[in-house]
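A.B. asks: Need a 3D model of the sequence below.
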Amino acid sequence: MWKQFFRQKPILIISRCSISSLSNDLIRKRIIPYVDKTNYVNELSQTLPKLESYRRAAILLPIYYNEKTNRVEILVLQRSDKVRSHTGMIVFPGGICDLTDRDVIHTAQREAEEEIGLKSEHYSILGCLPPTIDSRAVVVTPVIALLHSPKFTDYCLAVDEIINAFYVDLEQFLYKKNNHKILDVGDHFVTHHFHIDKYHIWGITAYELITLATIVFQQLPEFPFFRHGVHFDLNRLSEQLKMHFQLYVSYEKKAELELQLNKIGGLK
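C.D. replies: Next comes the predicted model:
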C-alpha cells in the first residue's frame, strides 16, 4: 500500500486562482466534504491496537474571512520560551485531552479559551480533519472553526504558555516563493518550513496550514506535500492524509524518526 502511495505520478499544479467569489458560505461548503465523519483513530485502533496507548490531543484551526480585504486569515499563537514542549514555536490553540473533556472538539475549545480567551460564541465548528501525529507520538486531531465577525482580537493570553497571537494569510501557504523549504525526515516523511516575517512556521502547524489552504482555495500547492515528490490529490485528499497517519503509526523506527524531527526543529 505504501509503495503505491509514494509512487503516484505527480499531479499537475493548478494555476493561482481568483478568490473574488469567496464567502463564509463557500468556505464552509468546501471544507465539509473533507471532514472526518468516521472517527478514523478509533477505526484504525481496531487493526493497530497500540494506538490505544497513544496520548490524544486536539488543536483549533480558527479561520476568518475578511470581507474588507477579501482574504482568508487564520489565527495562530506563539509559545513561550519557558514551556517544556514546543518552546517558542508557532502553533494553533490546543493541547492534551483531559479525562473530563467530552470529545476532541471540547478539548480544542477548552484549550482555545484557556490560552487566548477565544470562546465558543466567537465561532462555528465545521468538523475535524483526519488526525496527524507529533514527534512525541501524540495523536493530534485538527478541529476547524469559522470565526464570526467582527474579527476576534480581544486576546487574553495565558502568559505562562503563550506570548503572542496573530493572524496569517492562508493563501501564502500554497506558494514556494523564497520562504518555503522541504526537509526530508527518515525514508518516508518530510517537514515543511516557512519563514514569514520574523516567524519560523513548521511541523504540524505548517502541515495543517497547507492542508487547509488546499481545501479552502481548491488549489494544489506549488510543491509536493509528501515525500518522494507526491502531491495532494483534491479527489482523495482525506484518504492521503489518513494513509500518511497510518504510515507514521506503523513506522518501526519511531525513535530514529523522533530524533530527526527534533534536530530539524532546531533549524532556523
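
A.B. asks: alpha carbons only for contacts and neighbour counts from here, please
C.D. replies: Fine.

A.B. asks: Which parts of the stretch 151-268 of the chain are strands?
C.D. replies: In the stretch 151-268 of the chain, the segments counted as strands under DSSP state E, counting those that start in this stretch are 162-169, 180-185, 189-196, 199-202.

A.B. asks: which residues in the stretch 101-250 of the chain form helices?
C.D. replies: Ranges of helices in the stretch 101-250 of the chain, per DSSP state H, counting those that start in this stretch, are 104-116, 203-217, 237-250.

A.B. asks: Would you point to the one among the ones you listed that's packed deepest?
C.D. replies: Greatest average neighbour count among the helices of the stretch 101-250 of the chain goes to helix 104-116 (a mean of 22), per mean count of other Cα atoms under 10 Å.

A.B. asks: Between the helices of the stretch 101-250 of the chain, which one is closest to L147.
C.D. replies: With Cα to Cα as the criterion, L147 lies closest to helix 104-116 of those, at 12.6 Å.

A.B. asks: which secondary structure elements does that closest one contact?
C.D. replies: Secondary structure elements in contact with helix 104-116, counted by 3 or more Cα pairs under 8 Å, 6 or more residues apart in numbering; DSSP states H and E, are strand 55-66, strand 94-96, strand 138-147, strand 162-169.

A.B. asks: rerun at 10 Å
C.D. replies: In terms of contacts (3 or more Cα pairs under 10 Å, 6 or more residues apart in numbering; DSSP states H and E), helix 104-116 is packed against strand 55-66, strand 94-96, strand 123-128, strand 138-147, strand 162-169.

A.B. asks: Could you also give me the structure for this second sequence? I'd like to compare it with the first:
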Amino acid sequence: MVRALGRAGDRSSDFDLNPEVKLPPGRKLRPAGVLLGIDVTGTAPRVLLTKRSSALKHHPGQIAFPGGKQDEGDADVIDAALREAEEEVALPRDAVRVLGTMPAHETVTSFLVTPVVALIETPFTIRPEPGEVEEAFAVPLDHLLEPAHYSVQSRRWRGSQRHYFTVPYGPYYIWGATARMLRAFAERMRA
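C.D. replies: The predicted model follows:
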C-alpha cells in the first residue's frame, strides 16, 4: 500500500466526468485534508466514513471522510485531517499510522482536498460530534476496492446535467467527491 501511494499520479476533480465545464483560470482553491482511515483492528479492514449533519450549510446529510479545511494552526493537510478526525469522531491521533497521501481532489466548492491514507491500529470509541456528524460507520475495504461496485450517475445541478461517481453500500449512498476519491484509491491499489 505504501508503495502504491508513493507513485506519481494526477489530481482528480469533481469535474472529471463533466469535461464541458470550463473552470476559471487563476481560481483560488482552499487546502483541506480528509482521513481515508482503514480500521485494521477487526477481522477484516474497514474504511471509516461519516454522514454529515443534516443541519450543516454545506453538503448536509452527505457521506464524507472525516476531515476539513486546513486551519492556520495546522502544520499541513495531514495535520488538518488528523485534527478534524479527532474533532468529528473522537479518533485519537495516536491510534493511527499515516501511510501517505493521494493526489489532491478539486471540489465544486473550491477546496483542494488531499486524502490522507492511514491505518487505524488501535480500537477506539467513535463519538460523533453532533454539530457536524450525524453518524459514523465503516465500509469493508474489499467492497470499496471492487470496480464493479462503482457506477456513474447524473442529476441536474446549476442548470446542467452533472455526472458523478457512486459506490453505494447498504443504506449509504456514497457519491460525489467521496466516491471519486475512493475510486482513485481503488485504482491506485490495483495498479
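
A.B. asks: TM-score for these two?
C.D. replies: Laid over one another, the chains give 0.79 as their TM-score (TM-score structural alignment, normalised by the length of the second structure), with 173 aligned residues with a Cα RMSD of 2.7 Å.

A.B. asks: related to what we said a few turns ago, save the strands of the stretch 151-268 of the first structure as CSV, and put in distance to A57 of the first structure and mean neighbour count too.
C.D. replies: Output for those, formatted as CSV (distance: least, Cα to Cα, whole Å; neighbours: other Cα atoms under 10 Å):
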stretch, distance to A57 of the first structure, mean neighbour count
strand 162-169, 18, 17
strand 180-185, 23, 16
strand 189-196, 20, 18
strand 199-202, 18, 19
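
A.B. asks: Output the residue interval of the first structure matched by stretch 104-121 of the second structure.
C.D. replies: Stretch 104-121 of the second structure corresponds to residues 131-148 in the first structure, going by TM-score structural alignment.

A.B. asks: That stretch: how far from the chain's middle?
C.D. replies: 6 Å (Cα atoms, centre = their mean, to the nearest Å).

A.B. asks: that older thread, among the strands of the stretch 151-268 of the first structure, which comes closest to V139 of the first structure?
C.D. replies: strand 189-196 (16.4 Å).

A.B. asks: Do I have it right that V2 of the second structure meets V116?
C.D. replies: No - here V2 of the second structure lies out of contact with V116, judged by Cα atoms under 10 Å, at a distance of 11.8 Å.

A.B. asks: any chance of the helices of the stretch 101-250 of the first structure in TSV, plus distance to G186 of the first structure?
C.D. replies: Formatted as TSV, these follow (distance: least, Cα to Cα, whole Å):
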stretch	distance to G186 of the first structure
helix 104-116	30
helix 203-217	15
helix 237-250	11
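
A.B. asks: Tell me which of those lies nearest to Y34 of the first structure.
C.D. replies: Among these, if distance is taken as Cα to Cα, the winner is helix 237-250, at 6.0 Å.

A.B. asks: on contacts alone, who are the packing partners of that closest one?
C.D. replies: By 3+ Cα pairs under 10 Å, 6+ apart, helix 237-250 of the first structure packs against helix 2-6, helix 40-45, strand 132-133, strand 189-196, helix 203-217.

A.B. asks: Those into a markdown table, with extra columns for distance to D81 of the first structure?
C.D. replies: Formatted as a markdown table, these follow (distance: least, Cα to Cα, whole Å):
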| stretch | distance to D81 of the first structure |
| --- | --- |
| helix 2-6 | 37 |
| helix 40-45 | 32 |
| strand 132-133 | 22 |
| strand 189-196 | 19 |
| helix 203-217 | 17 |
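
A.B. asks: Out of the ones you listed, which gets nearest to K177 of the first structure?
C.D. replies: With Cα to Cα as the yardstick, what comes closest out of these is strand 189-196 (9.7 Å).

A.B. asks: okay, the angle between that closest one and helix 203-217?
C.D. replies: Interaxial angle of strand 189-196 of the first structure relative to helix 203-217 (axes from the mean of the first three to the mean of the last three Cα atoms, to 10 degrees): 80 degrees.

A.B. asks: From E208 of the first structure, how far off is K176 of the first structure?
C.D. replies: 16 Å (Cα to Cα, to the nearest Å).

A.B. asks: so which of the helices of the stretch 101-250 of the first structure comes closest to K3 of the first structure?
C.D. replies: Of the helices of the stretch 101-250 of the first structure, nearest to K3 of the first structure by Cα to Cα is helix 237-250, at 11.0 Å.

A.B. asks: That closest one corresponds to what range in the second structure?
C.D. replies: Under TM-score structural alignment, there's no match for helix 237-250 of the first structure.

A.B. asks: and that helix with strand 138-147, angle?
C.D. replies: 150 degrees.

A.B. asks: circling back to that earlier point, V2 and V116 of the second structure: which is more packed in?
C.D. replies: Counted by other Cα atoms under 10 Å, V2 of the second structure and V116 do not tie: V116 has more neighbours, with 26 against 13.

A.B. asks: one step back: need the helices and strands packed on helix 104-116 of the first structure in a markdown table (columns: distance to M243 of the first structure).
C.D. replies: Listed next are those as a markdown table, based on distance: least, Cα to Cα, whole Å:
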| stretch | distance to M243 of the first structure |
| --- | --- |
| strand 55-66 | 18 |
| strand 94-96 | 23 |
| strand 123-128 | 16 |
| strand 138-147 | 14 |
| strand 162-169 | 28 |
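
A.B. asks: Would you mind telling me which of the ones you listed is nearest L44 of the first structure?
C.D. replies: Smallest distance to L44 of the first structure across those (Cα to Cα): 12.1 Å, for strand 138-147.

A.B. asks: And T178 of the second structure? What does it align with in the first structure?
C.D. replies: For T178 of the second structure, the residue aligned by TM-score structural alignment is T205.
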